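Build me a structure from this.
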Amino acid sequence: MKAHEYILSKQITWALKQGIALIGSKGQRGRRTYASTLEQNLFEPLEPEVRNSFEQGDGNEINGNPDSPAKMQAVHSSSAMGVNIFQYWQKIGQVPEIAAACGFCGKGDNISQKIVFEDKYPVGGKRFRFAPNIDVVIHNSDSAKVRRFAVECKFTEAYSSHGHSGLKEEYLKLDHIWSDIPNLHSLAKSICPDDKKFFHLHPAQLIKHILGLKAHFGKEGFELLYFWYDFLGEEGATHEKEISTFTEIANADEIKFHALSVQELIIALSNEYRSDYPEYIQYISGRYL
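Take a look at the predicted model:
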């Protein structure tokens, strides 16, 4: 079975076990892979600030109707996965703990203050209509050397048959932003305008996040995590190799970039916090492991 179908089938099975009635992407039409309501697809309802972040985002993640459910209602939504895993730590005031679990900092470091979803860091002024939306961004104290811990979440997208876009040529025209990242610049040129090098990883998206974060905080002021869903099989192995390739290129330019699988994080959280937060651990383990 292909990775995309396997992961999707697991999520459908999870929903049915919870007694969640699934609908299609067009309500009564399309494959039934969407929860009837947004709340059914989440561990806890969206906090007001989180809801506002998604309403301000460009992805139209939470606005839907009975004939066209919101993107986040999809059981295979990476946005829903991000909310289910990260929002809880903001709610209970334990942001440093999830930052440490993600490998951004050591346990006991208290620089991390809040979690923002769909955060935007434009690059190139008004040259581009939309600024890339970063799935999850941990904001650190103003006195911290690293001001932002950013997370790009991937669930089924990396295993889709639809492919992904390359980097628009307009980005390469911004000469000033490439001078201190020559290796990423070379990669950017090789995937412009089409990406025929990577099958699962979407490097153009990661490069845009890096450019935006670098423009606002400098090379030393941010770290970027690729948070991906692993799959035991050829597709997962290829995905992991592509991640390693990109990591080497980014690190060669002294960009703080690393990857962590969803499964690795959940297992680590389970080992550390099962007795403290049993309902949360049971939910994310039962759904995403």
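
only C-alpha atoms for contact and neighbour calcs from this point on.
Noted.

Going along the chain, name the helices of the stretch 151-289 of the chain.
For the stretch 151-289 of the chain, applying DSSP state H, counting those that start in this stretch gives helices covering 169-172, 182-190, 203-217, 234-252, 262-273, 278-288.

Give me the buried stretch members for the longest one, please.
Of all the residues in helix 234-252, those buried under the rule 16 or more other C-alpha atoms under 10 Å are Glu235, Gly236, His239, Glu240, Glu242, Ile243, Phe246, Thr247, Glu248, Ile249, Ala250.

any idea which of those is closest to His216?
His216 lies nearest to Ala250 out of the buried residues of helix 234-252, by C-alpha to C-alpha, at 17.7 Å.

so that closest one sits right up against Leu184, yeah?
Yes. At 6.3 Å, Ala250 counts as touching Leu184 under the criterion of C-alpha atoms under 8 Å.

Just send the buried residues of helix 234-252 back as a markdown table, with distance to His139 too.
A markdown table is the format used below for the buried residues of helix 234-252 (distance: C-alpha to C-alpha, whole Å):
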| residue | distance to His139 |
| --- | --- |
| Glu235 | 33 |
| Gly236 | 31 |
| His239 | 29 |
| Glu240 | 28 |
| Glu242 | 28 |
| Ile243 | 25 |
| Phe246 | 24 |
| Thr247 | 23 |
| Glu248 | 25 |
| Ile249 | 25 |
| Ala250 | 22 |
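
Going by distance to Tyr288, which of those residues wins?
Among the buried residues of helix 234-252, Gly236 lies closest to Tyr288 (C-alpha to C-alpha), at 15.6 Å.

Can you give me the distance of the closest one to Arg148?
29 Å (C-alpha to C-alpha, to the nearest Å).

do Trp14 as well
For Trp14 relative to Arg148 (C-alpha to C-alpha), the value is 34 Å.

Over to Ser244?
Distance from Ser244 to Arg148, counting by C-alpha to C-alpha: 22 Å.

Share the number of residues neighbouring Pro48, please.
By other C-alpha atoms under 10 Å, 8 other residues sit near Pro48.

Second chain to compare with the first, below:
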Amino acid sequence: MSNPYSDLDRPPLHATALRRALVRPGGLWTALDVVPRTGSTNTDLRERSTGAPEGTVLVAEEQTGARGRLDRRWSAPPRSGLFFSVLLRPEVPPARLGWLPLLAGVALATALSRAAGVDTALKWPNDLLLTVGGEERKAAGILAEATPDGAVVLGIGLNVSLRADELPVPTAGSLALADALTTDRDPLLRAVLRSLADWYERWREADGDPVACGLQAAYAAGCSTLGRQVRAELPGDAELIGEAVALDGDGRLVLVTPGGAQEAVGAGDIVHLRPVPHPEERQGGSGDE
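Prediction:
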């Protein structure tokens, strides 16, 4: 049985109109292609990165082998979201490259707040959350990968029109389920790419300094991980539990452990545990989230 969304509520993206709106002399975006189906836009762009100009954008209507962090796989119906990757060649100190996925999160949150009228929250380091039915749900993921020639491919996957019965896991969400003002993917993609270009250029002009360009403050303001008890699942099957209190200058998450020590986490999965109550609210408590 055909999907009733396939033609009516999930029209294809208009590649020509997108190029006309986004690819301009002097701008960041230099090329934009939309393909009907591929395994992974990140993989495709990495394979053709040598000689490709900065600002190349590859969008897929459907991804069959999309990957998240730790090589996790996920899928979504055709034309139900925005699945795209961009090629960047940032000339900034290598230690500051860890800010790129955080920058993408801020850019995505900024664009969706304006274009879709939704409240967003950032979960360190790679997820964007939306409120669905009073609960935070993951609606977008970000993946940054280095290329053999020293560039960075930044991939974003955003659930736009997914219904509840189409979600890959119960903790996922979409713009439609969050009552967004629009699920029209063309203006949403334009808004996201313009916001990404704005934040990237500000960050690059500041030589990658997250404080000078306002990125560190913007991420901290929109990050729901900060101020919470979290469990960091680290490489090598190690884990660390503590209160997430800050981001350091390299974009790492700083935890205060129960013993009072500060530990900076640069890689790993973060699980949100119960919120940290204010001193006057420390009577009682709530379960894990």
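
Let me see the TM-score of these two.
Once superposed, the chains reach a TM-score of 0.27 (TM-score structural alignment, normalised by the length of the first structure), with 133 aligned residues with a C-alpha RMSD of 6.5 Å.

Isn't Leu22 of the second structure up against Leu189?
No. If you go by C-alpha under 8 Å, Leu22 of the second structure and Leu189 don't touch, sitting 9.9 Å apart.

which one of those two has more residues nearby?
Neighbour count, other C-alpha under 10 Å: between Leu22 of the second structure and Leu189, Leu189 has more, with 24 against 19.

Who are the packing partners of the helix or strand that one falls within?
Following DSSP states H and E, one finds Leu189 of the second structure within helix 185-205. On a contact count with 3 or more C-alpha pairs under 8 Å, 6 or more residues apart in numbering; DSSP states H and E, helix 185-205 of the second structure meets helix 15-22, strand 81-88, helix 100-115.

which one of those lies closest to Val57 of the second structure?
Closest to Val57 of the second structure of those, according to C-alpha to C-alpha: strand 81-88, at 4.5 Å.

and the gap between the closest residue to Gln262 of the second structure other than its chain neighbours and Leu273 of the second structure?
Closest residue to Gln262 of the second structure apart from its sequence neighbours, by C-alpha to C-alpha, 6 or more residues apart in numbering: Val256 at 4.6 Å. Between Val256 of the second structure and Leu273 of the second structure the computed distance is 14 Å (C-alpha to C-alpha).

now Val245 of the second structure
Taken as C-alpha to C-alpha, the span from Val245 of the second structure to Leu273 of the second structure is 14 Å.

swap in Asp44 of the second structure?
36 Å.

Next: Leu193 of the second structure.
Distance from Leu193 of the second structure to Leu273 of the second structure, counting by C-alpha to C-alpha: 33 Å.

Which of these two has more residues huddled nearby?
When Leu193 of the second structure and Leu273 are compared for neighbours, Leu193 comes out ahead with 21 against 18, by other C-alpha under 10 Å.

Report the contact partners of that one.
By C-alpha atoms under 8 Å, 6 or more residues apart in numbering, the contact list for Leu193 of the second structure reads Leu22.

Helices of the stretch 101-250 of the second structure, residue ranges please.
Along the stretch 101-250 of the second structure, the stretches classed as helices by DSSP H, counting those that start in this stretch are 185-205, 215-222.

would you turn these into JSON lines with distance to Thr131 of the second structure?
Shown next, in JSON lines, are the helices of the stretch 101-250 of the second structure (distance: least, C-alpha to C-alpha, whole Å):
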{"stretch": "helix 185-205", "distance to Thr131 of the second structure": "18"}
{"stretch": "helix 215-222", "distance to Thr131 of the second structure": "14"}
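
Out of these, the one nearest Lys138 of the second structure is which?
Comparing these by their distance to Lys138 of the second structure (C-alpha to C-alpha), the top pick is helix 215-222, with 14.5 Å.

how near is the residue nearest to Leu82 of the second structure when sequence neighbours are not counted to Val132 of the second structure?
Distances taken as C-alpha to C-alpha, 6+ apart place Leu158 nearest to Leu82 of the second structure, at 5.1 Å, with adjacent residues excluded. Using C-alpha to C-alpha, Leu158 of the second structure is found at 15 Å from Val132 of the second structure.

who has more neighbours, the two?
Leu158 (23 against 19).

got the contact list for the more buried one?
Gly81, Leu82, Phe83, Ala139, Ala140, Gly141, Ser174.

Might one say that the third one is in contact with Gly157?
Yes. Proximity of Phe83 of the second structure to Gly157 meets the contact threshold set by C-alpha under 8 Å, at 4.6 Å.

Output the contacting helices and strands for the longest strand along the second structure.
Scanning the second structure for the strand with the most residues, using DSSP state E, yields strand 135-146. Here strand 135-146 of the second structure touches helix 100-115, strand 127-132, strand 152-159, going by 3+ C-alpha pairs under 8 Å, 6+ apart.

Number of residues surrounding Val271 of the second structure?
Using other C-alpha under 10 Å as the criterion, Val271 of the second structure is surrounded by 18 other residues.

Give the full set of residues in contact with it.
Contact analysis of Val271 of the second structure by C-alpha under 8 Å, 6+ apart lists Val230, Arg231, Ala232, Glu233.

From those, pick the one nearest Ile241 of the second structure.
Each of these was checked against Ile241 of the second structure using C-alpha to C-alpha; the closest is Arg231, at 4.4 Å.

which residues touch the closest one?
Glu239, Leu240, Ile241, Gly242, Ile270, Val271, His272, Leu273.

hang on, the last one in a strand?
This points to Leu273 of the second structure. Yes. Leu273 of the second structure: assigned to a strand according to DSSP: H, G, I helix; E, B strand; the rest coil.

That one and Gln229 touch, don't they?
Yes. With contact defined as C-alpha under 8 Å, Leu273 of the second structure counts as touching Gln229 (5.2 Å).

The nearest residue to Leu247 of the second structure once chain neighbours are set aside - how many residues pack around it?
Once flanking residues are discounted, Leu247 of the second structure sits nearest to Leu253: 4.8 Å by C-alpha to C-alpha, 6+ apart. Residues near Leu253 of the second structure, counting by other C-alpha under 10 Å, number 22.

For Ile98 of the first structure, give me its contacts.
When contacts are counted by C-alpha under 8 Å, 6+ apart, Ile98 of the first structure touches Phe86, Trp89.

Tell me if it really is in a helix.
Yes. Assessed with three-state DSSP, Ile98 of the first structure lies in a helix.

now Leu225 of the first structure: how far from Pro203 of the first structure?
13 Å.

just Leu260 of the first structure next, same as before
Between Leu260 of the first structure and Pro203 of the first structure the distance is 16 Å, computed by C-alpha to C-alpha.
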